[in-house]
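# fold the following.
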Amino acid sequence: MTKLIKYLKPFLFSIVIVIVLFFIQSLAELYLPTLMSDIVNNGIAKSDNTYILNTGKTMILVALGDGICVIIANFIGSQVAIKFGKRLRSMIFTKAENFSLHEFDKVGTASMITRTTNDIVQVQQLLVMIMRMMISAPLMCIGGIILAAHKDAKLTLIFAVSLPLLIIVIGIFLLKGLPYFTAIQKKLDKLNLVTREGLTGIRVIRAFNNINKEKKKFNNANIELRDTSLTVNRIMAGLMPFMMVILNVTQLAVIWFGAIRIDSGSLQVGDMMAFIQYAMQIMFSFLMLAMMFIMIPRAEASAVRISEVLDMKPEIVDSKNTKNSGAERGYIEFKDVTFSYPGAEQPALNNISFSAKPGEITAIIGGTGSGKSTLINLIPRFYDIDSGSILVDGVDSRELSQKELRSKIGFVPQKAVLFTGTISDNIKFGNREASNDEVEHASKVAQAYDFITDMKDGFDSVIAQGGSNVSGGQKQRLSIARALVRRPEVYVFDDSFSALDFKTDAKLRAALKSETKQSTVIIVAQRISTVMEADRIIVLDEGRIVGMGTHRELLNSNEVYKEIASSQLSEEELA
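As a prediction, this is how the structure comes out:
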């Protein structure tokens, strides 16, 4: 929790006001028993109605001031907690936006969601409690002891027994419950993961009749969270009865020994009544502290998880001395590039060297796991390479700012991703400044215009979460339109035509040829028909380039390419 304190600086003034208000409230609470004691000793005992009325008015004013301070302090404190939570959520989201794909894999999407929601709520609740109790509880405890001792020092010896006993009991329960609070957050992560997989993969689950299996998986995760929560709640539920027993025994002892001292003439009745009030204030201040300490372990576990994200250093950062692009727009060159995924025994790519120029189509083909998508992901710098260099417009991509580098690229991923919103919004995601005419033109080139206009609301038709209300081929065409409306220097298509039929594929490639003639085009494909017209075809096998040339050249000289072509083309087409 201490690591998050530095993020409270913008709210420091409000926190000080809250603390001051609770300080005044605590003083008022401590003053009321003294006034009550004076009424009994000096008013009721002496039948002085005027004194009773005047002191009563003072008590009413003090109580009103007490109430006003509490209301204002709670209002401001709640605002601080909510704004603090908003700031943490924004910081986590902004931080996550700068993470590399490796860092996302390391934290996990489900865990990121839990940290952004549940963990921050736990910290918010503790912050409200701390602002309230940080001043009130210690002041009520210390002030209560001082004022109780002022009324009767000998009677305060009761606290020498009850308070240490109370502290020991609270400590034992907290030590037993602490490990479970950390476990709860991990169980919540697991439940979120299972829920997310179950909902996003519902089609596959139904297709393979695995609904009961997924229900069982969810129930297991749910039961684990329930059992852990019940365990820690049982532990903490046992704390309150013990505390109430100590509280009631303390009150009984005060009344018992107080009555003896009144009988001996050492204590007045009013002072004993005030002493009982102070005893309750002291014990309740410990109750408040105990409630806060119950919240601390879980909030501390949450704070650690939040800090892990905020303290994580992004692996991919802009160079301190970023350079501007070179003169040749759209020029891409790989120079002896080697790349390994974190923790992998073997590099995914080995000594990759090639160039792609504007006005040319460079295609990449190879078997499953040959490194095609990995190579493509290095161009926009989703990962950093181990050795070698990737030049963009003649400049090492690591020396360009990430924003400038990615502004040059129209990227169409292997798995088409659409966002909740209209079709127009999804296409304009590539260029927020695009006009409606540009959006329409991009959709026509991407062969998406016909199916869009056939929809009820056309370009204003709403895309459901994850694009679940459009087909795989429609998703791919919308993703391609999104890249086209950007008008980038470099087009990168990562197996973006796989869901299209051969007719649509051919029409799309023909339209793209004229649209992208001023740009560099890099295509990853499984189909020979998609790459055979490329100016340069790169053949990958086990992370290495095993062939490079035109379709006809590779058919005559490269066995890997010939094997792929033979599996897809007839003998007449191969001839």
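# going by C-alpha atoms from here, please, whenever you check contacts or count neighbours.
Will do.
# report the separation between the residue nearest the centre of the chain and Leu378.
Nearest to the geometric centre of the chain sits Thr116, at 3.3 Å (CA atoms, centre = their mean). Counting by CA to CA, to the nearest Å, the gap from Thr116 to Leu378 is 29 Å.
# ok, now Glu333?
For Glu333 relative to Leu378 (CA to CA), the value is 12 Å.
# more neighbours, the two?
Glu333 (22 against 17; other CA atoms under 10 Å).
# in the stretch 451-575 of the chain, which spans are helices?
For the stretch 451-575 of the chain, the helices defined by DSSP state H, counting those that start in this stretch cover 472-484, 502-515, 528-531, 551-557, 559-568, 571-574.
# and if you look at the stretch 301-450 of the chain?
372-378, 402-407, 423-428, 436-445, 449-454.
# just to revisit the earlier point, which neighbours do Glu333 and Leu378 share?
Listed as contacting both Glu333 and Leu378 by CA atoms under 8 Å, 6 or more residues apart in numbering is no residue at all.
# part of a helix, is Ile170?
Yes. When DSSP: H, G, I helix; E, B strand; the rest coil is applied, Ile170 is found to be in a helix.
# Gln124 contacts Gly85, correct?
Yes. Counting by CA atoms under 8 Å, Gln124 does reach Gly85; the two are 6.2 Å apart.
# and the helix or strand Gly56 falls within, what does it pack onto?
Here Gly56 sits within helix 49-97, counting by DSSP states H and E. In this structure, helix 49-97 packs against helix 12-38, helix 120-151, helix 269-311, with contacts taken as 3 or more CA pairs under 8 Å, 6 or more residues apart in numbering; DSSP states H and E.
# setting aside sequence neighbours, what's the nearest residue to Ile17?
Ala73 (7.5 Å; CA to CA, 6 or more residues apart in numbering).
# thought the residue nearest to the centre of the chain was touching Lys86?
No. Applying CA under 8 Å, one finds Thr116 not in contact with Lys86, separated by 9.7 Å.
# against Leu53, how distant is Ile60?
Where Leu53 is concerned, Ile60 sits at a distance of 10 Å (CA to CA).
# same thing with Asn426?
The value you get for Asn426 to Leu53, if CA to CA is used, is 73 Å.
# who's more crowded, the two?
Neighbours per residue, other CA under 10 Å: of Asn426 and Leu53, the larger number sits with Asn426, 23 against 13.
# so that one touches Val417, yeah?
No. If you go by CA under 8 Å, Asn426 and Val417 don't touch, sitting 9.6 Å apart.
# before we go on, could you also do this sequence so I can check it against the first one:
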Amino acid sequence: MHLVAAIAALQLVQILFSLWLPSINATIIDDGVLTGNTSLIWAQGSLMLVISLLQITAMAGAIYLGSKTAMSFGRELRRGVFSHVQSFSATDAHRYGAPSLITRATNDIQQIQMVILLTFTIMVMAPIMGVGGVVMAVRQDAKLAWVLAIAVPVLFAIIGTVMYNLIPTYKVLQERIDAINTRLREQLTGVRVIRAFVRQRSERTKFEQANSELRSTWLKIGLLWAVLIPASQLVVGLSSIAVVWFGGHRIADGQMQIGSLTAYISYLMMILMSVMMSGMMAMLLPRGEVSAKRVSEILETTPSIAAPTTPTRLPTEPLTFEFDHVSLQYPGASAPVFHDVSLAVSPGKTLGIIGSTGSGKTSLLRLFPRLIDVTAGEVRAGGIPVRELDPAELRSRIAVIPQKAFLFTGTVASNVAGHVRAGGAYDAERVTTALKAADAWEFVSKLDDGLDAKVESGGKNFSGGQRQRLTIARAIYKALPGADGRPGADLIVFDDSFSALDYATDARLRAGLPRYLGNVAVVIVAARVSTIRHADEIIVLDDGGVVGRGTHEELNATCGVYQEIVDSQMSTEEAA
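So this is what the prediction gives:
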């Protein structure tokens, strides 16, 4: 608040000085130039110079503080939006879509920043200048006030008409920016699919349509501004002509002095400029209002998955994770993804999950760290329903390897260890152990910079198998035992995380996991039977339910769905 008060004070000072200058100029003309009083001209000229310097200083200070306040507000708003979006569940994020979230966190906040900046530099100044200009102009000559009485309402009418048309147009503009961002994101992400299926022409057509719609909206906005500026300048020009014409007649009649007419013209310009600035602010406000509503919509969204008011604390001993007759149906879906699923995974045990495409394997895994909530049934960790836990604490006890391997811009070490700034310290021994456990140390050790080797966005400078092993190493790093011998996580979840690995690497990596993970529970979703055949228990999903559970040998003997999967992948000798 102290910055706002300082800005208001500096703006008031510089406006008062601006209003004072024409009066001094009038005195110089009437009492100095016309009478030949050189000493008065020098005295008043020196005063004008000092006032001008003070006015410039106050204006520069107000603009600096206004810019600092607006940029600081934008920084905090971006931070708030980013932090809040991080708490969104997959359902919450899907509700808005990634392109819209990006637009709201960048373009919309930029519009809000601009409105705040102009508020401190123009909106505060315009009304004071307008009112002060009217008072000072009337002091110079009250008889010419009728010019103001006509010009000001005409200007307001022009600005009001344009603003009435701009408000809905700015709303459409933001929506069309979202649309073109969506098109760009789709085409950049799916560029390989587009090329493989020769869809360039249809995708180009879609983009051109979105681009044309955005262009037409901008043209409409540009047209409204193009009407506003010349119309406003016409009013200002006609007002100046009227003042000079009628003021000249009053000077000729001896009812007004030349200096007063000069000052009156200056005040007239100030008044009309203040009206125009107010109008321009009034037209920028609608876009700022639209952006503010879009950002507020994000900030006011209550995450569907949130910590309870008084969360239950997890016990310190290793956790057992249980699903008790769990069902899941996404909002708007006509049928559940799966229903009535019960399972348990204990410390040190491995649970395998297999099933046909679309059987809900990945959705099932997302229930462990409570990335989504069940529709029916209950998920428990350490015997406590996960809805009673703080999601952050629950997720701190789980390490997840997603289906799609993803690496962040940085180094190998920063991707494995996390929270490592450029040039920052990290536990090299722990990172190396995680890489060895993920069978990634062999290729990392051959890189020129080793653990400090650069990783580009998404890990595109590594092969698919290398990315997958580095992603696995990241989860293993979290699960490795600490100095106290206790594992860093109680559960490690592999969501079809071996698909990019060859059979030998897959087998070698899985065989070494018990040596590194110890008493950590493991859940593996896989499309390949060989990946889960040695699990302590295997669950077979099909048509939204569990159709079989047991060891590989038991399922191969009793479960028809499992047998079909085995027959499609393995020979009789391998299956045995």
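# so what number do they get for TM-score?
Comparison of the two superposed chains (TM-score structural alignment, normalised by the length of the first structure) gives a TM-score of 0.94, and 564 aligned residues with a CA RMSD of 1.9 Å.
# re the thing from before, of all the helices of the stretch 451-575 of the first structure, which lies closest to Met455 of the first structure?
helix 472-484 (12.1 Å; CA to CA).
# relative to the second structure, which residues correspond to that closest one?
Counting by TM-score structural alignment, helix 472-484 of the first structure falls onto residues 464-476 of the second structure.
# for stretch 158-175 of the first structure, same thing?
Against the second structure, stretch 158-175 of the first structure falls on residues 147-164 (TM-score structural alignment).
# the matching stretch vs the first structure, average offset?
Compared with the first structure after the fit, stretch 147-164 of the second structure shows a mean deviation of 1.1 Å (mean CA distance after the TM-score superposition for the first structure).
# list the buried ones in that stretch?
Neighbour counts over stretch 147-164 of the second structure (16 or more other CA atoms under 10 Å) mark 147-148, 151-152, 155-156, 158-159, 162-163 as buried.
# how big is the offset of stretch 52-68 of the second structure relative to the first structure?
Looks like 1.1 Å for stretch 52-68 of the second structure (mean CA distance after the TM-score superposition for the first structure).
# not counting that stretch itself, show me its contacts.
3-4, 6-8, 10-11, 13-15, 17-18, 21, 116-117, 120-121.
# any of the residues you listed buried? List them.
7-8, 10-11, 13-15, 17-18, 21, 116-117, 120-121.
# so where is stretch 76-92 of the first structure in the second structure?
Going by TM-score structural alignment, stretch 76-92 of the first structure sits over residues 65-81 in the second structure.
# residue contacts, Ala405 of the second structure?
Contacts of Ala405 of the second structure (CA under 8 Å, 6+ apart): 464, 467-468, 471, 497.
# and with 6 Å instead?
468, 471 (CA atoms under 6 Å, 6 or more residues apart in numbering).
# that one matches what in the first structure?
Using TM-score structural alignment, Ala405 of the second structure pairs with Ala416 in the first structure.
# same for the helix or strand Ser229 of the first structure falls within, what does it pack against?
Using DSSP H and E, Ser229 of the first structure sits in helix 211-237. Counting contacts by 3 or more CA pairs under 6 Å, 6 or more residues apart in numbering; DSSP states H and E, helix 211-237 of the first structure is packed against helix 157-200.
# the helix or strand following the helix it packs on maps to which residues in the second structure?
From helix 157-200 of the first structure onward toward the C-terminus, using DSSP H and E, the following helix or strand is helix 202-207. Here helix 202-207 of the first structure aligns to the second structure at residues 191-196, judged by TM-score structural alignment.
# find the nearest non-adjacent residue to the residue nearest to the centre of the first structure, please.
Arg89 is the one closest to Thr116 of the first structure (CA to CA, 6+ apart), at 5.6 Å.
# how deep is the one you found tucked in, by neighbour count?
17.
# do the same with Arg527 of the first structure
Neighbour tally, Arg527 of the first structure, other CA under 10 Å: 18.
# how close does it sit to Tyr561 of the first structure?
From Arg527 of the first structure to Tyr561 of the first structure the distance is 11 Å (CA to CA).
# joint contacts of those two?
Joint contacts of Arg527 of the first structure and Tyr561 (CA under 6 Å, 6+ apart) do not exist.
# leaving out chain neighbours, which residue sits closest to the aligned partner of Asp439 of the second structure in the first structure?
Here Asp439 of the second structure is matched to Gln447 in the first structure, going by TM-score structural alignment. Closest residue to Gln447 of the first structure apart from its sequence neighbours, by CA to CA, 6+ apart: Leu508 at 6.1 Å.
# where's the one you found relative to Leu500 of the first structure, distance?
From Leu508 of the first structure to Leu500 of the first structure the distance is 9 Å (CA to CA).
# and for Thr116 of the first structure?
Taken as CA to CA, the span from Thr116 of the first structure to Leu500 of the first structure is 38 Å.
# next, count neighbours for Lys68 of the second structure.
Lys68 of the second structure: 14 neighbours (other CA under 10 Å).
# whoops, Ser264 of the first structure was the one
9.
# do the same with the one 3 residues further on
For Leu267 of the first structure, the number of neighbouring residues by other CA under 10 Å comes to 17.
# who's in contact with it?
Contacts of Leu267 of the first structure (CA under 6 Å, 6+ apart): Arg261.
# what strand or helix carries it?
Counting by DSSP H and E, Leu267 of the first structure is found in no helix or strand.
# which residue sits closest to the counterpart of Ser37 of the first structure in the second structure, ignoring its sequence neighbours?
Residue pairing (TM-score structural alignment): Ser37 of the first structure is matched to Ala26 of the second structure. Of all residues not flanking Ala26 of the second structure in the chain, Gly259 sits nearest, at 3.9 Å (CA to CA, 6+ apart).
# aligned partner of that neighbour in the first structure?
In the first structure, Gly259 of the second structure lines up with Gly270, judged by TM-score structural alignment.
# I'd like the distance between its match and Glu345 of the first structure.
Applying CA to CA to Gly270 of the first structure and Glu345 of the first structure gives a distance of 81 Å.
# ok, those two, which is more surrounded?
It is Gly270, of Gly270 of the first structure and Glu345, that has more neighbours when counted by other CA under 10 Å, with 22 against 8.
# list the contacts for the more buried one?
By CA under 6 Å, 6+ apart, the contact set of Gly270 of the first structure is 37, 40-41.
# perfect, that will be all.
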